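> Quick one, what's the 3D model for this:
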Amino acid sequence: MSLTLIPTRPGASTPRFAFLHAFGRHAGAVTGAFILLMVVIAALTADWLYPINPLRIVAMPEIWPFEQSRYPLGTDSLGRDIAAMLVHGSRATLMIGLSASLAATLIGVTVGATAAWFGGWADDLLMRLAELFQVIPNVVFVLTVVSVLGPEMINIIIAVGLISWPPIARLTRAEFLTFKDREFVLACRASGMSNTRTVVAEILPNVLPPVIVLASLVVAGAILYESVISFLGLGDPNLASWGRLVGEGRTLIRSSWYICAVPGFAIMLTVLALNLLGDGLNDALNPKLRER
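Here you go, the predicted model:
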């Protein structure tokens, strides 16, 4: 018995490097990944760069950026180092964004998979529940939950996670319905494989790529929600965050606009990087786009 070798297309990458090759061709995604890497490095090295409490008053109020070399980004209205608050704030902002996105993804995938797999009344009930959360004004819901539970990081994560899961649930349900009646799933059922193993081991890996893309966008939304909460004074008072810095500087926006501009630019840059990363992940994980 002879084996026939099928030649590969010249220049084609192996499956192992197909994702990296497709992701690397997306200039915006690479730029977004680089920006996020810088934010992550700042968060990880915050204690080394600025070992003192970032909320501590260290100098005169309203020192403008580059006016003194010791405070390259200036000081706020109380005399706190904006650079220290910005670096330490990246840790709180990323923690809230990633944790809220993870919570929303777990809830959304569970609800969407359950609704698609069982169908019937379970599908109707869970999708009506998702629609209920979607018609509630998001900002009002988040502010209400934080006001009731208290201005702590865990409560902000809970509030943002609860409002962010419906789109993930609907996407998961749609993807599950496309795979539910495929031949390999029917073969798993015919072989006696349990429902849990079929869902987790066979269907879920095929559903995850678009869910991962959406989850990266949920991180961006979570960062914006946290900024709104902190801007309105409902953030954790023991944490330095970018939204809090913007909120505390809004009363001085005419005389010392840099207090709002510096953290505002950091928020804009991070959210933009997450959106660029989401576009790149979509191109890299989508086989139809990867073949182009």
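> switch to C-alpha atoms for all contacts and neighbour counts from now on
Noted.
> Which is the succeeding secondary structure element to the helix or strand containing residue 206?
With elements taken from DSSP states H and E, the one containing residue 206 is helix 204-231. Read in the C-terminal direction, the helix or strand following helix 204-231 is helix 242-249, with elements assigned using DSSP H and E.
> does residue 288 sit in a helix or strand, and which one?
Secondary-structure element containing residue 288, defined by DSSP H and E: helix 287-290.
> so what does that helix touch, helix or strand wise?
For helix 287-290, the elements it packs on are helix 258-285, judged by 3 or more Cα pairs under 8 Å, 6 or more residues apart in numbering; DSSP states H and E.
> Next, the angle helix 242-249 makes with the helix it packs on.
For the pair helix 258-285 and helix 242-249, the angle between their directions (axes from the mean of the first three to the mean of the last three Cα atoms, to 10 degrees) equals 160 degrees.
> And helix 258-285, what does it pack against?
With contacts defined as 3+ Cα pairs under 8 Å, 6+ apart, the packing partners of helix 258-285 are helix 15-24, helix 27-44, helix 204-231, helix 242-249, helix 287-290.
> Go through these and name the closest to residue 99.
Shortest distance between residue 99 and the helices and strands packed on helix 258-285, using Cα to Cα, is found for helix 204-231: 8.4 Å.
> by contact count, what packs against that closest one?
With contacts defined as 3+ Cα pairs under 8 Å, 6+ apart, the secondary structure elements packing on helix 204-231 are helix 82-118, helix 138-149, helix 153-180, helix 242-249, helix 258-285.
> how does it look with 7 Å?
Secondary structure elements in contact with helix 204-231, counted by 3 or more Cα pairs under 7 Å, 6 or more residues apart in numbering; DSSP states H and E, are helix 82-118, helix 153-180, helix 242-249, helix 258-285.
> Could you dump these into CSV and include distance to residue 222?
Listed next are these as CSV, based on distance: least, Cα to Cα, whole Å:
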stretch, distance to residue 222
helix 82-118, 5
helix 153-180, 6
helix 242-249, 12
helix 258-285, 10
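> from those, which stretch is densest packed?
Mean neighbours per residue, mean count of other Cα atoms under 10 Å, is largest over the helices and strands packed on helix 204-231 for helix 242-249, with a mean of 24.
> let's see this one next to it:
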Amino acid sequence: MTILILGGNGQVGFELQRSLAPLGEVIAPDRRSLDLGDPAAVVRALDRWQPTRIVNAAAWTAVDAAENEREAAFRLNAELPAQLADYCASHGGQLIHYSSDYVYPGDGKQAWQETSATGPLSAYGESKLAGDEAVMASGAEALVFRTSWVYSARGGNFMKTMLRLAREREALNIVGDQIGAPTPARLIAEVTLLALRQSLPSGLYHLAPRGETSWHGFAQAIFRQARAAGEPLKVDPERVAAIPTSDYPTPATRPLNSRLALARLEQALGITLPGWESQLALTLAEWREINGSR
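Got it, this is the predicted structure:
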């Protein structure tokens, strides 16, 4: 079996390379060896490697920049998945694709179901939805995992930004009215491996930890757990103020409700997904090991 991982240098791609290695030969080209923005280059790569499974962790993730760079965002988030799905449909391969809570309208307080009506609030969300729809309409054997608030011990993400700021400042203002579940890249990769080993039926699934919090609550948990582990932080978790989204304007509108219902995936795999706080503890421990913290 030949597994082609796209976006292998990203947070999710790095974890996928580790998790999926036991399944077969893993090919994970970097940006220098494969320009995913060039459709012809992708065709040549697929013809060369002839993968039996394609795991697409590549994406345009600059949410605000997508408002002014729609063409580039749609190339990576919509056209590329469509191209990969068409290849799998015609060659009998399988595609695993990752999507986002940003495809939903972000209102209310109920967790979104896989069957919920979509309604992206941003160009980024529109591009991710277009990719999902192209994959699901292709006729290919495909798994589409929608996830939320991805972070890891590597790369650029909210957890690492908060840890940096916590060493510099005594107080912070963090958005407190956007609700979701912080999802470690490692969990995404582990569930992907389990899904492939159990031959999860093609379709759309939500993949995130159990529970919910705000960005403010996530920041406080990061600071409390890091302090308890011995990290020298200036910030007092109790001096982290919660502010409304309206006080932190951005070019792209963020969804206030990023809750994802998890029952479909849990029932299909026969598992109970872990809580977000225990996953934060594991990710913090890995971050401390990487950075030589004591």
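> Overlay them and tell me the TM-score.
Comparing the two superposed chains by TM-score structural alignment, normalised by the length of structure 1, the resulting TM-score equals 0.27, with 137 aligned residues with a Cα RMSD of 6.5 Å.
> ok, back up a step: to residue 153 of structure 1, which of the helices and strands packed on helix 258-285 of structure 1 lies closest?
Once these are compared by Cα to Cα, helix 204-231 is nearest, at 9.4 Å.
> ok and that closest one relative to helix 82-118, angle-wise?
Computed by the same axes, to 10 degrees, the angle between helix 204-231 of structure 1 and helix 82-118 is 140 degrees.
> buried stuff in helix 204-231 of structure 1?
Along helix 204-231 of structure 1, these residues count as buried under the neighbour rule (16 or more other Cα atoms under 10 Å): 204, 207-231.
> ok, back up a step: quick one, which of the helices and strands packed on helix 204-231 of structure 1 is nearest to residue 133 of structure 1?
Among these, the nearest to residue 133 of structure 1 by Cα to Cα is helix 153-180 (6.5 Å).
> what's that closest one packed up against?
Using 3+ Cα pairs under 7 Å, 6+ apart as the test, helix 153-180 of structure 1 ends up in contact with helix 82-118, helix 120-135, helix 138-149, helix 204-231.
> can you put those in CSV and add distance to residue 189 of structure 1?
Compiled in CSV, these are given as follows (distance: least, Cα to Cα, whole Å):
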stretch, distance to residue 189 of structure 1
helix 82-118, 13
helix 120-135, 19
helix 138-149, 40
helix 204-231, 15
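> wait, which of those helices is closest to residue 15 of structure 1?
helix 204-231 (15.4 Å).
> ok, back up a step: which among the helices and strands packed on helix 204-231 of structure 1 is found nearest to residue 27 of structure 1?
Each of these was scored for nearness to residue 27 of structure 1 using Cα to Cα, and the closest is helix 258-285 (8.4 Å).
> what ranges do the strands span in the stretch 101-250 of structure 2?
141-147, 150-151, 172-175, 179-180, 183-184, 203-206, 213-214, 240-243 (DSSP state E, counting those that start in this stretch).
> got the buried residues for the last one?
Of the residues in strand 240-243 of structure 2, those buried under the neighbour-count criterion (16+ other Cα under 10 Å) are 240, 242, 243.
> Turn those residues into a markdown table, including distance to residue 89 of structure 2.
Below are the buried residues of strand 240-243 of structure 2 laid out as a markdown table (distance: Cα to Cα, whole Å):
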| residue | distance to residue 89 of structure 2 |
| --- | --- |
| 240 | 50 |
| 242 | 47 |
| 243 | 47 |
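> What is the nearest of those residues to residue 196 of structure 2?
residue 242 (40.3 Å).
> Surely the closest one and residue 216 touch.
Yes: using Cα atoms under 7 Å, residue 242 of structure 2 makes contact with residue 216 at a distance of 5.8 Å.
> Figure out which of the helices and strands packed on helix 258-285 of structure 1 is closest to residue 127 of structure 1.
Put simply, out of these the one that sits nearest residue 127 of structure 1 is helix 204-231, at 17.3 Å, with distance taken as Cα to Cα.
> tell me the angle the closest one makes with helix 138-149.
Our comparison of helix 204-231 of structure 1 with helix 138-149, counting by the same axes, to 10 degrees, yields an angle of 70 degrees.
> in the strand or helix carrying residue 188 of structure 1, what's buried?
In this structure, residue 188 of structure 1 is located in helix 183-190 according to DSSP H and E. Residues of helix 183-190 of structure 1 classed as buried: 185, 188 (neighbour count, 16+ other Cα under 10 Å).
> circling back to that earlier point, tabulate the strands of the stretch 101-250 of structure 2 in a markdown table, adding columns for distance to residue 228 of structure 2.
Below are the strands of the stretch 101-250 of structure 2 laid out as a markdown table (distance: least, Cα to Cα, whole Å):
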| stretch | distance to residue 228 of structure 2 |
| --- | --- |
| strand 141-147 | 28 |
| strand 150-151 | 20 |
| strand 172-175 | 19 |
| strand 179-180 | 24 |
| strand 183-184 | 20 |
| strand 203-206 | 32 |
| strand 213-214 | 20 |
| strand 240-243 | 17 |
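> Need the helices and strands packed on helix 258-285 of structure 1 in CSV (columns: distance to residue 138 of structure 1).
Shown next, in CSV, are those (distance: least, Cα to Cα, whole Å):
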stretch, distance to residue 138 of structure 1
helix 15-24, 32
helix 27-44, 26
helix 204-231, 9
helix 242-249, 17
helix 287-290, 33
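> Any idea which of those gets closest to residue 105 of structure 1?
Distance to residue 105 of structure 1, taken as Cα to Cα, is lowest for helix 204-231 among these, at 6.5 Å.
> Compute the inter-axis angle for the closest one and helix 153-180.
150 degrees.
> List the residues that contact the residue nearest to residue 223 of structure 1 when sequence neighbours are not counted.
Sequence neighbours aside, residue 97 is the residue nearest to residue 223 of structure 1 in space, at 5.2 Å (criterion: Cα to Cα, 6 or more residues apart in numbering). If you count contacts by Cα atoms under 7 Å, 6 or more residues apart in numbering, residue 97 of structure 1 has them with 219, 220, 222, 223.
> Of all the helices and strands packed on helix 204-231 of structure 1, which one is nearest residue 125 of structure 1?
Shortest distance between residue 125 of structure 1 and those, using Cα to Cα, is found for helix 82-118: 8.3 Å.
> That closest one versus helix 27-44: what angle between them?
Note on geometry: by the same axes, to 10 degrees, helix 82-118 of structure 1 and helix 27-44 are set 120 degrees apart in direction.
> isn't residue 222 of structure 1 right next to residue 160, touching?
Yes: between residue 222 of structure 1 and residue 160 there is a contact at 6.1 Å, judged by Cα under 7 Å.
> Report the set of residues contacting both of those two.
Taking Cα under 7 Å, 6+ apart as the criterion, residue 222 of structure 1 and residue 160 both touch residue 100.
> SS state for residue 4 of structure 2?
strand (DSSP: H, G, I helix; E, B strand; the rest coil).
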